[in-house]
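Trainee: got a sequence here, can you model it:
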Amino acid sequence: MTKAHAVIIGAGEGLSAALARELARDHALTLAARGGEKMRAVAEKTGARRVLLDATDEHDVARLFDDLPAVPRVVIYNPSARVRGPVAELDADEVRAAVEVTAIGAFLTGKHAARRMLEADPVAGTRGTILFTGASAGVKGFPNSAPFAMGKFAQRGLAESMARELHPQGIHVAWVNIDGAILNPGRSEPDEAPSSMLRPEAIARSYRHLIEQDRSAWSHELSLRPWVERF
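Mentor: Here you go, the predicted structure:
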């Protein structure tokens, strides 16, 4: 039986690697990222194809989707960029570049993922799933973090608009609010607060749940936070 195809953009360590391991159980994978070293390690463990990609370049993104070995059933967009500092002191070019990664890259991925999925015949009424990795900055803006809030608010609005447009056409779109710190490689939890960070494998299982949701009860937004997180 031919495996369905999944695409993970922004592939590397931590959450991206956990998503790749989770999906590799029953999907053929394509991983895409700007750099190749971190992606190589994940690909070797999952048997994934690797593609170097600038997610803010429409030519790159269109070519990624046109060159896939099959119409994707799952597409996940992970990249984001931050510029920290007081708003009165931020460099406009740096802000513009950060918003392009978080928001424009998400738009280009959503556009070309939807374009390819709409070419496919529905399977059990659905054509596929597009997921965007969000953050609490897309719900509440934090001080000294205006560019990240700009990008994540835009990404959240994009996902909701796409969901309203594409759900009736059999494409499930959802934005995932990662509301807390992820226990990525190199990070550790404080001794006084065990299990206070989100584990990448647990997040990946929640993405799996979204992918497998029945279309009669699709979510367009999901918030994930550890039990200690205030909200």
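
Trainee: when you work out contacts or count neighbours from here on, use the C-alpha atoms and nothing else.
Mentor: Fine.

Trainee: go through the lengthiest helix in the chain and flag the buried ones.
Mentor: When the chain is parsed with DSSP state H, its longest helix is helix 146-166. The neighbour-count check on helix 146-166 (16 or more other CA atoms under 10 Å) flags 146-156, 158-160, 162-163, 166 as buried.

Trainee: the structure of the following sequence is requested for comparison with the preceding one:
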Amino acid sequence: MDKPVAVVVGVGAERGLGAAVCRRFAAGGHHVLVAGRTQAKIAQVVRTIEAAGGTAEAIVTDATREADVVALFDRAAAPGTGLAPVDAVISNAGNNRHIPFLEVEAGLFEDFWRVGCFSGFLVGREAARRMVPLGRGTVIFTGASASLRGKAGFAQFSAAKAGLRMIAQSMAREFGPAGIHVAHVVVDGGIEGDRLLSRNPGRAEQAGPDGLLGIEPIAETYWQIHCQPRSAWTQEVDLRPYKETF
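Mentor: This next block holds a predicted model:
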């Protein structure tokens, strides 16, 4: 195949950001490793990519488990596959819900940290291990409004996302001079995907036309980051619908 490989971690429903990123990189000529926890969901993403003429494979991955993440990247670099080395990595795992601070148990706080921060460390480390010897590659982390500020009822989510942002900044400073483009995308607003709309069916109507972040436009920004010339790299970009207040 001799295709560059994109690894997208944290893929869920087909109408979600992870799936949209997979489709965009496949359309750009990458063989995509679609990594998520639910086989049925990631298999559907692969079928959609293949139906459009792209190539992809589904790999069940729990991004909070070191062995799973290492195995995922080992698969990307496996000999005899006809694939080029890993070219782009997107860390998209996340969980978010409102929980009053006094109701946040220690185990729950740790679960949020593992999904929102620790998984990013594992993915970023394995990406760097493969990319640094090549002297090139892109690593993109999905952030949130909580990466920058903590709101009432979201301490567990904000702590994780703020930590992920620091991982992205530290990696960028360490590996940028080695040719690795590390970027952090602050998704500042509600995403018009299955996760939000299933929990709040009236949210899209309430927001109005283009009042929520579209998944394809976000994915297009990820692709644009990947394509940037190294004389003008973005380390952080924030995205919000035009109606969203700053």
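
Trainee: overlay the chains and give the TM-score.
Mentor: Counting by TM-score structural alignment, normalised by the length of structure 1, the TM-score of this superposition works out to 0.93. Behind it: 226 aligned residues with a CA RMSD of 1.5 Å.

Trainee: distance of the residue most central in space within structure 2 from His226 of structure 2?
Mentor: Nearest to the mean C-alpha position of structure 2, counting by CA atoms, centre = their mean, stands Asn92 at 2.1 Å. Distance, Asn92 of structure 2 to His226 of structure 2, by CA to CA, to the nearest Å: 15 Å.

Trainee: what of Asp2 of structure 2?
Mentor: Applying CA to CA to Asp2 of structure 2 and His226 of structure 2 gives a distance of 19 Å.

Trainee: look at these two and report which has more neighbours.
Mentor: Neighbour totals were compared for Asp2 of structure 2 and His226, and His226 leads with 23 against 11 (other CA atoms under 10 Å).

Trainee: SS state for that one?
Mentor: Look at His226 of structure 2: counting by DSSP: H, G, I helix; E, B strand; the rest coil, its state is helix.

Trainee: if I line the two up, what does it land on in structure 1?
Mentor: Mapped onto structure 1 by TM-score structural alignment, His226 of structure 2 lines up with Ile211.

Trainee: show me the contacts for that match.
Mentor: Val74, Thr129 (CA atoms under 8 Å, 6 or more residues apart in numbering).

Trainee: leaving out sequence neighbours, find the closest residue to Gln156 of structure 2.
Mentor: In space, Gln156 of structure 2 comes closest to Phe109 once its chain neighbours are excluded; the distance is 5.3 Å by CA to CA, 6 or more residues apart in numbering.

Trainee: residue in structure 1 matching that neighbour?
Mentor: Using TM-score structural alignment, Phe109 of structure 2 lines up with Val95 in structure 1.

Trainee: give me the mean distance between the host helix or strand of its match and structure 2.
Mentor: Secondary structure from DSSP states H and E places Val95 of structure 1 in helix 92-99. In the superposition against structure 2, helix 92-99 of structure 1 averages 0.7 Å from its aligned positions (mean CA distance after the TM-score superposition for structure 1).

Trainee: ok, now which residue in structure 2 is the farthest from the centroid?
Mentor: Each residue of structure 2 has a distance to the centre, and by CA atoms, centre = their mean the biggest one is for Leu102: 29.8 Å.

Trainee: structure 2: which residue goes with His27 of structure 1?
Mentor: Using TM-score structural alignment, His27 of structure 1 pairs with His30 in structure 2.

Trainee: against structure 1, where does stretch 61-73 of structure 2 fall?
Mentor: Going by TM-score structural alignment: stretch 61-73 of structure 2 matches residues 53-65.

Trainee: can you check which part of structure 2 the longest helix of structure 1 sits on?
Mentor: Using TM-score structural alignment, helix 146-166 of structure 1 pairs with 155-175 in structure 2.

Trainee: show me what the host helix or strand of Ile76 of structure 1 is packed up against.
Mentor: In the assignment (DSSP H and E), Ile76 of structure 1 maps to strand 72-77. In terms of contacts (3 or more CA pairs under 8 Å, 6 or more residues apart in numbering; DSSP states H and E), strand 72-77 of structure 1 is packed against strand 4-9, helix 105-117, strand 128-135.

Trainee: out of those, which gets nearest to Asn177 of structure 1?
Mentor: strand 128-135 (4.5 Å; CA to CA).

Trainee: fine, thanks again, bye for now.
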